[in-house]
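>>> Okay, here's the prediction I keep looking at, along with the sequence it came from:
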Amino acid sequence: MNSLEDLAFKKISECITNGTYDSLDYQLIPYHCDKVVSEILKSGKEWKDEIFRHLMDRNFMLSNLDFEDFELDETGLKFLRNQKILRFLDLGALQNGEDGENETFDVIRFLESSLNPECQKILLKLNIKGTKQFSNGWIQNLSRMFPLLLELSISGRQLFGNSGSLLFKNFPNLVHLDLGGTNLQNLDGIQGMKNLEWLSLKDLDFERSVDLEEIFQLENLKFLDLSASSTPHVSSITYKSFMLLQMLLNTFQLNEAILLCTTDWQNGWRLFEKYIDKIETSIQKLGISFLGVSSTIFLLTPRVLGKLIDEWDETKQDKMDQTDKSLLLARYFKENPVALVGVLMLGALAIAARIYCMHTAGQLVINDLRKTVFNSVLRQDMAFFDKNKVGEIVSRLSTDALIVGYSVSMNLSDGARALLTCLGSGGLMVYTSLAMCKVIVVVVPVIVGTFAVFGKLQRKYTLMMQEAVAGANQVATERLSSVRTVRMLVAEKKELAAYSDKINEIWLISKMEGLAKGCMFGSFQFTGYLALSSILFYGSNLISQGLLTYGELSSFCLYAVLSAGSLSAMSGFYLELMKGLGASSRLFELKDREPKIPLEGGIQKGNVQEAIRFEHVAFGYADRDPLFHNISFDVPAGKITAVVGSSGSGKSTIASLLLRLYDPTNGRILVDGVDLKDLDPSYWRRHIGTVGQEPVLFSTTIRDNIIYGSTEPEKVSEADIVSAAEQSNADEFIMRFPQKYDTKVGEHGSTLSGGQKQRIAIARALVNKPNILIMDEATSALDASSEYLVRIALNKLLANSKQTVMIIAHRLSTIKHADQIVVVDKGSVAECGSYEELIQIPDGIFRKLVEKQTFGFKDQDSY
């Protein structure tokens, strides 16, 4: 600071110490001395109104203004509006500047009314952290308002839908971005922020490893804060990204030691640990023993054969070590050639036994891994399935599991054999002739370098291939599961073209993979033959000098061939290992993911004695705009509550929240005063009967479909099944089938009509005698005849029901007898009351909807 600033600070200190702040001479402060003004604001909070008045009287213009420690009242806002050259603005939490008790904060309206237009054009840094959600459209408007913005902090704000991708798209030039504490769950599009140098993702929950991989593609990133974040395993980190990680380590904030970038090698080690655990049984120990037997036999054979060759050369016999055990064996085999055949046969049998044992051990690991991953997938919350395609998950369980299976069974066994053979033959080559090893020393580095270069390429293309195959599987699964729709719309050619595009993508990747593999094996073959030719040439020279025998040269050549074969096998082992590591990372990503909504655990409550209360509930699906802002209503115990609203208003989502398939982003759901999050989810759902708009049946018998929801199906009696079917009006048509309740329904119930499937679904909901019933638009997809039969079943069910019932209504004529009707509109409850009460409201939403259906007027918001 200059001398004037020093003087100002000295005066400030004296005023604070003496309690005479009002005696400060503001003339001492230069116009643009932001630091001095900042110190005044921080040091004299109790005099802030007077500070602002003095600053405005003297027309102070600041380039940097920090309101973080202040409640921004009218005096502060007035001072802010006067500023014309601000470049850096920290509004902190806007403690009293936010919209009171509203659930959202209209940040654009606030900034437009608070900042001078001249300031908006030149602002470079903005901090608007807080806890409330911003109003819709704030990203695009903020980008338009501050075209030069380089630093943005919105930590703590609740981001919904596609806010993240919109943010990255509209602010591509940001250098500094703070998203800590937001509920952002993916980083789609962040790779477009090429200038980003500082990024905070503190206290976030990521669901996909690809998000972190995209971060590592930001070439200018120098600082990354992942503290207190839940990060998935990164499935693949390139060499460049790994070097970037090393550069960043000194600046990463690891407040809770949460920076986990697990490489594929760590996942491979986890698989190996599983494999070791399985090798406790006798058959796996036996497999290791067979590996030792076969390796010993085929490593000693070349030396014995070399001695056997020299044994036939009478000129060399006097010079041979008569105590050499290899020579003694050679003489024995010379006299008993059948014994040599027997030993070689024993080695072959040992190989066969080793392969069988190791394959069995590997399959045990894969079976365990498949079951574990499938169990983990089944436990995931619905948000996970909203983001991940079923076809890709199935591909991981099938294709990836097969790759991993081979990698840790046959491939691991072959790799161990190749390693033992390579080390053993290398050692015996040194023992046979140290001079001949000079040739090997020259050639081996070339071979190893070839493996390293082309192996890396092979791994890259393998990962790409796995992704492409998963995409093709997804297309095939989705289209074939909806083959009736494809056929009715004559879309076969279109779907064939879509699948062909995926297959062509696989073909292009496979060509690159084949090129990498061909180059590697071609290079290996070249170096192998070059090495063998060099050995024969140099060995012949040594024989002519009397430094080497024909037998020793033969042994050395055989060991060289064994070494080359083992190196070739190790290259194959390496390639398959890379495939397995890439596939295992994808499997472990599924296995290690912790669902946000647990499957079990909590208070076991399955009935409602007073009421279910939705209290200020807000919710939005990932990558979509918020659906609810403030939903509040009660579902009285033992009563029928109907929920109506326009298409897309979130009626079915209310049922999903009640089933706790999702958790509200704000607010809570209370069951007799107990937060739904505190209840055991499985126990709670077990006491709820649900009938959806599109019933899902499994390709088994009608009986099995009805008892599917029972935790102990073997204890469900035939009388219970028939009773549930009678209540749902299903028994009548079931008894007309030749096999009756043992009739197979086909895939997804394809052999039944819509009304029949719906009535079986109702029977399934009733067989457990639930305390709560949820009817989610149960007749909306049916024709008039089927709807009539299902409605009779529902009326029969609800007439004497003592259960707590929630009906998601599509046709409003079905809810006349509901005790309460809740009308949802624009993210909140617009009306609530009985049918008679709501129909009497002039210009009421419910009344208009009834009139539309009654008189046949339909539009995009009708039912």
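Structure's in. What do you need? Numbering: from 1, shown residues only.
>>> all contacts plus neighbour counts: C-alpha atoms, from now on.
Fine.
>>> doesn't residue 242 make contact with residue 262?
No - with contacts defined as CA atoms under 8 Å, residue 262 does not count as touching residue 242, sitting 11.3 Å away.
>>> How are the helices of the stretch 201-350 of the chain distributed by residue range?
Assigned by DSSP state H, counting those that start in this stretch, the stretch 201-350 of the chain shows helices spanning 209-215, 239-248, 264-278, 282-312, 325-335, 337-378.
>>> got JSON lines for the ones you listed, with distance to residue 716 and mean neighbour count too?
Formatted as JSON lines, the helices of the stretch 201-350 of the chain follow (distance: least, CA to CA, whole Å; neighbours: other CA atoms under 10 Å):
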{"stretch": "helix 209-215", "distance to residue 716": "44", "mean neighbour count": "19"}
{"stretch": "helix 239-248", "distance to residue 716": "58", "mean neighbour count": "14"}
{"stretch": "helix 264-278", "distance to residue 716": "39", "mean neighbour count": "17"}
{"stretch": "helix 282-312", "distance to residue 716": "43", "mean neighbour count": "19"}
{"stretch": "helix 325-335", "distance to residue 716": "74", "mean neighbour count": "17"}
{"stretch": "helix 337-378", "distance to residue 716": "24", "mean neighbour count": "18"}
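>>> Can you say which of those helices is nearest to residue 501?
Closest to residue 501 of the helices of the stretch 201-350 of the chain is helix 209-215 (CA to CA; 23.4 Å).
>>> just how off-centre is that closest one within its chain?
Chain-centre distance of helix 209-215: 10 Å, with CA atoms, centre = their mean, to the nearest Å.
>>> Same check on stretch 509-517?
Distance of stretch 509-517 from the chain centroid (CA atoms, centre = their mean) equals 28 Å.
>>> Please point out which parts of it sit buried.
Neighbour counts over stretch 509-517 (16 or more other CA atoms under 10 Å) mark 509, 510, 512, 513, 516, 517 as buried.
>>> Burial check on residue 814, number of neighbours?
Number of residues near residue 814 (other CA atoms under 10 Å) recorded here: 15.
>>> mind listing which of the buried residues of stretch 509-517 are in helices?
Mapping those onto helices (DSSP state H) picks out 509, 510, 512, 513, 516, 517.
>>> The residue nearest to residue 400 when sequence neighbours are not counted and residue 387, how far apart?
Once flanking residues are discounted, residue 400 sits nearest to residue 583: 5.0 Å by CA to CA, 6 or more residues apart in numbering. Distance, residue 583 to residue 387, by CA to CA, to the nearest Å: 20 Å.
>>> Between these two, point out the one with more neighbours.
Neighbour comparison, residue 583 and residue 387: the larger count goes to residue 583, with 29 against 12 (by other CA under 10 Å).
>>> residues touching that one, list them.
396, 400, 401, 403, 404, 463, 466 (CA atoms under 8 Å, 6 or more residues apart in numbering).
>>> okay, pairing it with this:
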Amino acid sequence: MKNKQSGIKPFISLILSTNIPKLALTFGLIASVFTTIAGLVVPLLTKNLVDGFSVSSLSVTLVVAIIAAFVLQAVISGVSTYLLTAVGQKIVAKLRENMWIKLIRLPVSYFDKTSSGETVSRVVNDTNIVKDLISEHFPQFITGIISIIGAITILLIMDWKMTLIMMLAVPITVAIMLPLGRRMSKISRGLQDETAVFTGNIQQTLSESRLMKSSNAEESEEGKGLSGIGNLLGFGLKEAKIFALIAPLMQFVVMLVIVIIIAYGGLRVANGTMSTGSLVAFLLYLFQIIMPITSFAMFFTQLQKAKGATERIIEILDIPLEEGQNGLSMDVADKPVRVNHVSFAYDEDDSVLEDVSFVAQPGEMIAFAGPSGGGKTTMFGLLERFYEPTSGEIEIGDTPIRDLSMKSWRSQIGYVSQESAMMAGTIRENLCYGLQNWEEIPDERLWEVAKMAYADQFIKSFPHGLDTEVGERGVKLSGGQRQRIAIARAFLRDPKILMMDEATASLDSQSESVVQQALTRLMEGRTTFVIAHRLSTIVHADNIIFIEKGRITGSGTHQELSQSHELYRQFAKQQLA
């Protein structure tokens, strides 16, 4: 981040961008003023009580007034605290809303470079730091400021000399807090970064628990986890040292001021230039100043932490959205897909595709074959618009697909991947994932698409049928079952264009046979793109595009490539012999 982003201004701008509940904030601050006024009345009443104290002259009215002031202060303080805390909670809720809305609309390239655990840490941990500041420390800071201003004003009127003596503590306090605050800010940023890394590692390890156990990697992962915990402990201890310095130093300054005031005030009382009641009132006002000041130390410490969190939050909010949030809505049925001289690179020095061109006519099956790492999956990513070409154009009919809205384009594409990604939840929720008003889709329609995908029989075998929980990433289902649900999901979407990343490559022969039948049924009448890991699944393709090192080195039917392309002929000889 740039230096200009590390000050207090970005934090304030971030908070203002959340549309602060102005009415609640106004009433909360007004209540704080009344709380302070009620609190400021108590020492004055106490002064009158002490100066005129005797059992015979004890004023019931005065005692009642003191009690009423205490009760009023407590009630209004409660209202004020609730309103200001509610404002803080709403601000942070809005902040999290903004981050979540932004995150799910960021381009795939962001998630390629950033671990999901780190992103989760930004949304949960960093916003929690901001929440603590706004919900807990900020209300105390506001009420404290009002209390201090009121108390100092009355003290200056009562005795300006003693007040100036007391104010000598201010520069001392500032001199203590500024360097410690800067140190805390640096530690906080390091702690937040380390927390994000630790969260990412933990999440990755737990999500791949089967890989960890099958690889006997428990000890290795244990070491990584303990190392992360140790790093967090190191930052935590550094924070503890700062707090350990702040608390005693503030306590020392406070006690020094109290002793000086008592000594000086005692001399004034002794020589008759100040009444005992005035000294008592002065000390009470002093405590009304001291208590907020001690909480200020925590506020400014938390503010330093929040500034660090703000930098990370702003980083996410400043990332450009995925292109195509707005655009044309168009029916792509019966329109050819044209790829014209498309090149793509993830990084400037990492070219993946170079000058790729081909045409897919409506209803055709286009297959991509070639060695691993040649760019087949990247081509799929460009067609799906996970990435934008570095140069060249992809068109549907005569319209560049970048002119279409993402929603319009992707709603007409069915994607069946090799991994068959699934969300934690029920079979019903996975079939309907991403569809609007999915709760209204009748069971008859779901069973229809399940039957078309040859998935109805195994779904019926589960006690809860469509409401069966599939577990995280669908771990409670077999690979073949997950694939058939993915195919049923595609049937339900009724896509105009179908994309398949060799959906049968990782299945056993029995599952492959069933899934292949479902895929054949799904491809009927649709423009289909297939990534081929096994040539046996694409021998009937209308056009096979052979990609090597990002370039098309041959295209045609299976028979044509077998005659004209040496490497394809070798592939065919190895796999189809």
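All right, it came through fine. As the structure is a computational prediction, the values presented were derived from the model and not from experiment.
>>> List the TM-score for the superposed pair.
In this superposition the chains share a TM-score of 0.95, using TM-score structural alignment, normalised by the length of the second structure; 576 aligned residues with a CA RMSD of 2.0 Å.
>>> coming back round to it: mean per-residue distance, the helix or strand harbouring the residue nearest to residue 400 of the first structure to the second structure?
Per DSSP states H and E, residue 583 of the first structure falls inside helix 550-592. On superposition with the second structure, the mean distance recorded for helix 550-592 of the first structure (mean CA distance after the TM-score superposition for the first structure) is 1.8 Å.
>>> Onto which residues of the second structure does the following helix or strand past that helix map?
Beyond helix 550-592 of the first structure on the C-terminal side, the first helix or strand identified by DSSP H and E is strand 611-619. Strand 611-619 of the first structure corresponds to residues 336-344 of the second structure when matched by TM-score structural alignment.
>>> what's the answer for stretch 806-819 of the first structure, then?
Using TM-score structural alignment, stretch 806-819 of the first structure corresponds to residues 529-542 of the second structure.
>>> What are the buried residues along the matching stretch?
For stretch 529-542 of the second structure, a neighbour-count test (16+ other CA under 10 Å) marks 529, 530, 531, 532, 533, 534, 535, 537, 538, 539, 541, 542 as buried.
>>> which residues sit in contact with the spatially most central residue of the second structure?
When CA atoms, centre = their mean is applied to the second structure, the residue found nearest the centroid is residue 123 (2.8 Å). Going by CA under 8 Å, 6+ apart, residue 123 of the second structure touches 96, 99, 100, 313.
>>> got a markdown table for the residues you listed, with distance to residue 218 of the second structure too?
Shown next, in a markdown table, are the contacts of residue 123 of the second structure (distance: CA to CA, whole Å):
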| residue | distance to residue 218 of the second structure |
| --- | --- |
| 96 | 35 |
| 99 | 34 |
| 100 | 33 |
| 313 | 34 |
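>>> ok, the residues you listed in the first structure: which stay?
Retained contacts for the contacts of residue 123 of the second structure in the first structure, judged by both residues aligned by TM-score structural alignment, their matches' CA atoms under 8 Å, are 96, 99, 100, 313.
>>> Could you identify the pair within the residues you listed that is furthest apart?
For these, the maximum inter-member distance is 11.1 Å, found between 100 and 313 (CA to CA).
>>> Skipping its backbone neighbours, what lies nearest residue 313 of the second structure in space?
Nearest non-adjacent residue to residue 313 of the second structure, counting by CA to CA, 6+ apart: residue 122, 6.5 Å away.
>>> Quick check: the gap between the alignment partner in the first structure of the one you found and residue 594 of the first structure.
Alignment note: residue 122 of the second structure maps to residue 396 in the first structure; criterion TM-score structural alignment. Using CA to CA, residue 396 of the first structure is found at 18 Å from residue 594 of the first structure.
>>> In terms of neighbours, single out the busier of these two.
More crowded of residue 396 of the first structure and residue 594, by other CA under 10 Å: residue 396, with 24 against 17.
>>> Look at residue 698 of the first structure and give its secondary structure.
What DSSP: H, G, I helix; E, B strand; the rest coil gives for residue 698 of the first structure is coil.
>>> Please read the previous query as pertaining to residue 367 of the second structure.
Following three-state DSSP, the label given to residue 367 of the second structure is strand.
>>> Now do the contacts for it.
Counting by CA under 8 Å, 6+ apart, residue 367 of the second structure has contacts 529, 530, 531, 532, 538, 541, 543, 544, 545.
>>> how about it, what's its match in the first structure?
Match for residue 367 of the second structure (TM-score structural alignment): residue 642.
>>> Return the distance of its match relative to residue 50 of the first structure.
Distance, residue 642 of the first structure to residue 50 of the first structure, by CA to CA: 58 Å.
>>> Spit out the contact partners of residue 438 of the second structure.
By CA under 8 Å, 6+ apart, the residues touching residue 438 of the second structure are residue 432.
>>> what does it align to in the first structure?
Per TM-score structural alignment, residue 438 of the second structure is aligned with residue 713.
>>> Quick one: neighbours of residue 42 of the first structure, just the number.
By other CA under 10 Å, 15 other residues sit near residue 42 of the first structure.
>>> tell me which element it falls in.
Assigned by DSSP H and E, residue 42 of the first structure falls in helix 34-43.
>>> equivalent range in the second structure for the helix or strand just after that helix?
Per DSSP H and E, the first helix or strand lying C-terminal to helix 34-43 of the first structure is helix 48-57. Following TM-score structural alignment, helix 48-57 of the first structure has no partner segment in the second structure.
>>> which helices and strands sit right next to helix 48-57 of the first structure?
Packing partners of helix 48-57 of the first structure (3 or more CA pairs under 8 Å, 6 or more residues apart in numbering; DSSP states H and E): helix 34-43, helix 74-82.
>>> Now do the longest one: distance to the chain's middle.
The gap between where helix 34-43 of the first structure is centred and where its chain is centred comes out at 46 Å by CA atoms, centre = their mean.
>>> go on, stretch 414-421 of the first structure?
36 Å.
>>> Have a look at how far, on average, it is from the second structure.
Comparison of stretch 414-421 of the first structure with the second structure after fitting gives an average deviation of 0.8 Å (mean CA distance after the TM-score superposition for the first structure).
>>> Name the residues of that stretch that come out as buried.
Of all the residues in stretch 414-421 of the first structure, those buried under the rule 16+ other CA under 10 Å are 414, 415, 416, 417, 418, 419, 420, 421.
>>> what span of the second structure lines up against it?
Counting by TM-score structural alignment, stretch 414-421 of the first structure falls onto residues 140-147 of the second structure.
>>> contact partners of that stretch?
29, 32, 33, 36, 40, 288, 289, 292, 293, 295, 296, 299.
>>> Thanks again, I'm all set now.
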